[in-house]
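Participant: Take this sequence and fold it.
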Amino acid sequence: MSVLLNFAMFPTDKGASVSEYVSKVIDFLHRSGVHYKLNPMGTSIETETMEEALRVVNDAYEILEPHADRIYTTINIDARKGPVGRMSAKIDAIEAKIGKVRK
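Facilitator: Below is the predicted model of the structure:
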């Protein structure tokens, strides 16, 4: 199974810039070994189970919780039976089609 989960999580009570807190979550993801990709509006991860994906989100929350009185989170999930590797494959498929159109 492949579970793609995109999430944004940040404290709402720390002012206009929250990169100090978001970087704590990204550091956790990097050390955890989960496949992830940071983007300007959140972070995408890919896991083999829904349980693992949701555990990552919960662990990220637990990292931020001691530092904030309020934490905002959005989550989008695409779960599909089949092998992992879709995070890269989906982008590659679109880029291949764009390349064909541009020629």
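Participant: CA atoms for contacts and neighbours, from now on please.
Facilitator: Noted.
Participant: Check which residues of the helix ranked longest in the chain are buried.
Facilitator: Identified as the longest helix of the chain according to DSSP state H is helix 86-102. For helix 86-102, burial by neighbour count (16 or more other C-alpha atoms under 10 Å) applies to 86-87.
Participant: now swap in stretch 22-32 and tell me
Facilitator: So for stretch 22-32, counting by 16+ other C-alpha under 10 Å, buried means 22, 25-26, 29.
Participant: for stretch 46-60, same thing?
Facilitator: Quick answer for stretch 46-60 (16+ other C-alpha under 10 Å): 46-50, 53-54, 56-57, 60.
Participant: And those, which two are furthest apart?
Facilitator: 48 and 60 (18.1 Å; C-alpha to C-alpha).
Participant: how about the helices of this protein, start to end?
Facilitator: 19-32, 50-64, 86-102.
Participant: and for comparison, fold this next one:
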Amino acid sequence: MISAELTVIPIGTPDTSLSKYVAAAIAALDETHVNYQLHGMGTLLEADNPDDLFEAIKIAHEAVFKAGSQRVVTSVKIDDRRDRQRTMEDKVQSVEKKLE
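Facilitator: Now for the predicted structure:
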């Protein structure tokens, strides 16, 4: 399982609100083979293989251009663990268990 944190930022938009562009990126992710979880500062992605993950990132990036942005900055942080399958939920539960 490979996971990533994705942040796609349109630059030079006419308004300070970015939700229109975030919605376009999320709608594009609905067409991919990745699981995702939107949060206040980005989106967590989860895929079975790197190719699906990178394709989803590209699709989300391009969707922001299609939504009208002329410049887009995309940041990606990747966690590719190959010794065992861990989901986003598993990772959070592991930390929460240690806090008990």
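Participant: Tell me how far residue 4 of structure 1 lies from residue 67 of structure 1.
Facilitator: 27 Å (C-alpha to C-alpha, to the nearest Å).
Participant: So for these two, which residue has more residues nearby?
Facilitator: residue 4 (25 against 13; other C-alpha atoms under 10 Å).
Participant: Once you drop chain neighbours, what's closest to that one?
Facilitator: Take residue 4 of structure 1 and drop its neighbours on the chain: the residue closest to it by C-alpha to C-alpha, 6 or more residues apart in numbering is residue 46, 4.6 Å away.
Participant: Redo the helices of structure 1 as JSON lines? Include distance to residue 38 of structure 1.
Facilitator: Listed next are the helices of structure 1 as JSON lines, based on distance: least, C-alpha to C-alpha, whole Å:
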{"stretch": "helix 19-32", "distance to residue 38 of structure 1": "8"}
{"stretch": "helix 50-64", "distance to residue 38 of structure 1": "14"}
{"stretch": "helix 86-102", "distance to residue 38 of structure 1": "12"}
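Participant: Identify the residues contacting the corresponding residue of structure 1 for residue 78 of structure 2.
Facilitator: Alignment note (TM-score structural alignment): residue 78 of structure 2 maps to residue 77 of structure 1. By C-alpha atoms under 8 Å, 6 or more residues apart in numbering, the contact list for residue 77 of structure 1 reads 3-6.
Participant: switch to 10 Å and redo it
Facilitator: Contact analysis of residue 77 of structure 1 by C-alpha atoms under 10 Å, 6 or more residues apart in numbering lists 3-7, 44-46, 50, 53-54.
Participant: how far away is it from residue 70 of structure 1?
Facilitator: Residue 77 of structure 1 is 23 Å from residue 70 of structure 1, by C-alpha to C-alpha.
Participant: any idea how far residue 1 of structure 2 is from residue 32 of structure 2?
Facilitator: From residue 32 of structure 2 to residue 1 of structure 2 the distance is 16 Å (C-alpha to C-alpha).
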